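Peer 1: Here is my input; please provide its structure:
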Amino acid sequence: MEIKRKKTRTVYCGNVKIGGDAPISIQSMTNTDTRNIDKTVEQINKLEEAGCEIVRVAVPDMQAAQAIKEIRQKIHIPMIADIHFDYRLALEAIKNGVDKLRLNPGNIGDANRVKKVVMLAKERGIPIRIGVNAGSIDQRIVRKYGEITPEAMVESALEHVEILQNLNFEDIIISLKASDIKLTVEAYRLISEKVDYPLHIGITEAGTIKSGTVKSCIGIGAMLLDGIGDTLRISLTGDPVDEVKLAKEILKSIGLRNFGIKMVSCPTCGRTQIDLISLANRIESKLSKIDKPLTVAIMGCAVNGPGEAKDADIGIAGGKGSALLFKKGEIIRKVKEENIEAVLLEEIIKM
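Peer 2: Below you'll find the predicted structure:
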């Protein structure tokens, strides 16, 4: 069933289109010291190779802001400068070629400072992401609602939006993140009804690979199924390359992007008479290198084989020391267990 995405306006981050009819783009953030140019470039290139389409770097000081110039010259994907409090860092990042800013205008000083940043961003065609996190909401707003609520998060975001709008700046992207799934999802649902700016979605501080994957899949999946989200970042404590891999799997699983092979496999049961678990893991590893939008089914028996997996482009259904090879539910031939992997991969390559 097709997911109907909420209509948003279009913003460009470098050559990547965000919002409107554009595909949902994948972001990540480096965990290197931005001042270490070589290490940062190396990590960004690894992220790009994994499928990252926009990368964010921390800009804690002027040296990091100045490093952007050389980093930008050595990478191929758009770069975002993550700025907090110091408007001068934003100005320097823009001058050095950054493609987008992540900052909250209400947090960088008086109106004159905000205007300087906004005017230069507008002159250079640089969009601004307003990023409201649950832990950084103004205490005045928190007191108004008694606690951190979706309404409080949205009000905080809209206050920052208003600052930009009053300066006739509308190349805006909004994010409302918390580590609490329900709070995050409800905040995004609320703001999606109030604005047509593109939304950057994610569950912040989701955790380690294991717990963070679960939380991200639940929260981001819920928003995507609601048609909410124009660009996303998975937040994991670990290698940012894993963030990109998970983002691709989420988008692929829901059907919003095609990233090569989609594999389906059964959980196995007492009917399974081949070593399906090892087989599935080996095949999944080898299929990750094939960039063709096919659905491949690895099923344990005839019950879950051509019938339940009839929509798969190709697949196998295990038997006793053998498997049936099928395409679109039609059985092609029987294959001995020791030949299953080789035959299946050969057929996939032919396709």
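Peer 1: Going by C-alpha atoms from here, please, whenever you check contacts or count neighbours.
Peer 2: Will do.
Peer 1: Pull out the buried residues from the helix or strand hosting residue 250.
Peer 2: In this assignment (DSSP states H and E), residue 250 forms part of helix 240-254. For helix 240-254, a neighbour-count test (16 or more other Cα atoms under 10 Å) marks 240-253 as buried.
Peer 1: Can you add distance to residue 125 and give the residues you listed back as JSON lines?
Peer 2: Supplementary listing: the buried residues of helix 240-254 in JSON lines, determined by distance: Cα to Cα, whole Å:
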{"residue": "240", "distance to residue 125": "28"}
{"residue": "241", "distance to residue 125": "29"}
{"residue": "242", "distance to residue 125": "31"}
{"residue": "243", "distance to residue 125": "28"}
{"residue": "244", "distance to residue 125": "26"}
{"residue": "245", "distance to residue 125": "30"}
{"residue": "246", "distance to residue 125": "31"}
{"residue": "247", "distance to residue 125": "27"}
{"residue": "248", "distance to residue 125": "28"}
{"residue": "249", "distance to residue 125": "32"}
{"residue": "250", "distance to residue 125": "31"}
{"residue": "251", "distance to residue 125": "29"}
{"residue": "252", "distance to residue 125": "31"}
{"residue": "253", "distance to residue 125": "34"}
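Peer 1: Who are the contact partners of residue 240?
Peer 2: 28, 29, 30, 31, 47 (Cα atoms under 8 Å, 6 or more residues apart in numbering).
Peer 1: Could you double-check that residue 173 lies in contact with residue 104?
Peer 2: No. Using Cα atoms under 8 Å, residue 173 makes no contact with residue 104, being 11.1 Å away.
Peer 1: Let's see this one next, to set against the first:
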Amino acid sequence: MASERQIHVGGVPIGGGAPVVVQTMTKTETADIAATLAQIRRVAEAGADVVRCAVPREKDVDALATIVAQSPIPVIADIHFNHTLALKAIDAGAHCIRLNPGNIGGPDKVAEVVAKAKLAGVPIRVGVNSGSLPENLRELEFTNPVEALVAAALQFVELMESLEFDNFKVSMKSTSVPNTIASNRLLAEKIPYPLHLGITEAGTKWSGSIKSAVGLGTLLADGIGDTIRISLSTFHAEEEVKVAWEILKALRLRRRGPDLIACPTCGRLQFDMDTVVAEVERRLEAYEDPIEVSVLGCAVNGIGEARHADFGITGAKDAGMIYAKGQPLKKVPTDRLVDELFAEIDRYYAAGKRVLVDERASAEAARWLSENEDDTAVTPERLAAAERAAAETEAAQAAAAREAESPVAGRRFQRPGATAGGDAAGAAEPAAA
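Peer 2: So this is what the prediction gives:
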């Protein structure tokens, strides 16, 4: 159910099969040009593809031209209530205008903005929010909030189409995760335009990230959604970008930077894994390549659970092991696990993305692993071996059963006069007639 239509915000394609676009919103006063540009640069570095700036006053739209000119990524002007600010934002070079037709002053004022956007080739994001629905749908919101959201979105789509304007995307947000999921699923079946996803006013970094991951992750897994924004109560917009990327990486929709895999720990843990994982995560921020790095808290399961990882460590009380793609590399003291891990990663890149293996060190690490494994643990390797053995036994039993059921079971036929070697040579000559 991916959108059929595609628009472009600056040079960024949205919809029509393009990768899901990550956006965020600046937390600064837009009129403070220096602070706003500094935050835009931070979110761009964190991975934002586009950024939105609130434009509630004349001084904000006055600053917009400078911000657009110096921003490393396309800028969307967020407009509410005052349609003249939208007109001025287009003149200032905004790459996209965010409008909520429900609070901008009526269809005539929307038509003015659309006409100017058409001439400038600027797309519009039509935003529907559960907190600002048109007046005619506010009663319905209390009885059927999902139907109210979809009805509002369809009204705005019809308005855009009546103005012969199709260079737009639609967002439909709610503070309710189930309502956001249900309404976007329904809308995706009804319109071909790109969809922007978000859980509005999601909450703190902790609760908001979880709500967003559940709501947006569900829709994205269904193939719904072309651009996303995580709405968190934080002044650090780059945190929203990081959460968005983790959602996309978890669904394998996009890749950016390393992917850290870490076991949840249990009573078998024999070293300070919390500190190790935090240090690995911090140091991985310096790498841009999308490699997978695993941290396992013990040697019970060996490296089977993270055999696919590009690099990893598994530890015990006094020593641990560095491995790459399931192959042991070296045994090291526990207190040097992180340093040695990154030494191997750096050697890998220095060698042109080739794992360098010291056979002696690798053999020592493999011995250490075998000595520390639990002989009774059901590891992936042992499970696979058990499944192979069971399959072989089943095949042998089936063959025996077929033999027993044969009408000639137990019989062995031999040509008359044939020798044990299958050759008639040397056999007694038949008697003369």
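Peer 1: State the three-state secondary structure for the counterpart of residue 346 of structure 1 in structure 2.
Peer 2: Under the alignment (TM-score structural alignment), residue 346 of structure 1 maps onto residue 343 of structure 2. Put simply, residue 343 of structure 2 is helix when judged by DSSP: H, G, I helix; E, B strand; the rest coil.
Peer 1: do the same with the one 3 residues further on
Peer 2: Secondary structure of residue 346 of structure 2, reduced to three states by three-state DSSP: helix.
Peer 1: Please report how far it lies from residue 340 of structure 2.
Peer 2: Distance of residue 346 of structure 2 to residue 340 of structure 2, computed by Cα to Cα, to the nearest Å: 10 Å.
Peer 1: So these two - more neighbours on which side?
Peer 2: Taking neighbours as other Cα atoms under 10 Å, residue 346 of structure 2 and residue 340 compare with residue 340 leading, 19 against 12.
Peer 1: where along the stretch 151-300 of structure 2 do the helices fall?
Peer 2: Assigned helices in the stretch 151-300 of structure 2, in chain order: 177-188, 205-221, 237-250, 273-284 (criterion: DSSP state H, counting those that start in this stretch).
Peer 1: Can you show me the strands along the stretch 101-250 of structure 2?
Peer 2: 124-129, 168-173, 195-197, 227-229 (DSSP state E, counting those that start in this stretch).
Peer 1: which residues in structure 1 does the second one match up with?
Peer 2: If I follow you right, that is strand 168-173 of structure 2. Going by TM-score structural alignment: strand 168-173 of structure 2 matches residues 172-177.
Peer 1: after superposition, how close is that stretch to structure 2?
Peer 2: When structure 2 is superposed, stretch 172-177 of structure 1 averages 0.8 Å from its matched positions, counting by mean Cα distance after the TM-score superposition for structure 1.
Peer 1: And the contacts of that stretch?
Peer 2: By Cα under 8 Å, 6+ apart, stretch 172-177 of structure 1 touches 11, 127-134, 153-154, 157, 161, 184, 187-188, 197-204.
Peer 1: before we move on, what about stretch 76-96 of structure 1?
Peer 2: Counting by Cα under 8 Å, 6+ apart, 13-16, 48, 53-62, 65-66, 68-69, 72, 98-104, 107-109, 113-114, 116-117, 120-121, 124, 126 sit against stretch 76-96 of structure 1.
Peer 1: just to revisit the earlier point, which neighbours do residue 173 and residue 104 of structure 1 have in common?
Peer 2: Here residue 173 of structure 1 and residue 104 have 129, 130 as joint contacts, going by Cα under 8 Å, 6+ apart.
Peer 1: Please name the residues that touch residue 238 of structure 1.
Peer 2: Residue 238 of structure 1 makes contacts with 208, 209, as judged by Cα under 8 Å, 6+ apart.
Peer 1: Residue 248 of structure 2 now?
Peer 2: 217, 254, 255.
Peer 1: again, only using 6 Å
Peer 2: Residue 248 of structure 2 makes contact with residue 254, according to Cα atoms under 6 Å, 6 or more residues apart in numbering.
Peer 1: do residue 332 of structure 1 as well
Peer 2: Contacts of residue 332 of structure 1 (Cα under 6 Å, 6+ apart): 325, 326.
Peer 1: What span of structure 2 is the host helix or strand of it aligned with?
Peer 2: Assessed by DSSP H and E, residue 332 of structure 1 sits inside strand 330-336. Across structure 2, the stretch matching strand 330-336 of structure 1 (TM-score structural alignment) is residues 327-333.
Peer 1: after superposition, how close is that stretch to structure 1?
Peer 2: Superposing on structure 1 and averaging over aligned pairs (mean Cα distance after the TM-score superposition for structure 1), stretch 327-333 of structure 2 comes out at 2.1 Å.
Peer 1: tell me which residues of that stretch are tucked away?
Peer 2: So, applying 16+ other Cα under 10 Å, buried residues of stretch 327-333 of structure 2: 327, 328, 329, 330, 331, 332.
Peer 1: Counterpart of residue 22 of structure 2 over in structure 1?
Peer 2: Residue 22 of structure 2 maps onto residue 26 in structure 1 when the alignment is built from TM-score structural alignment.
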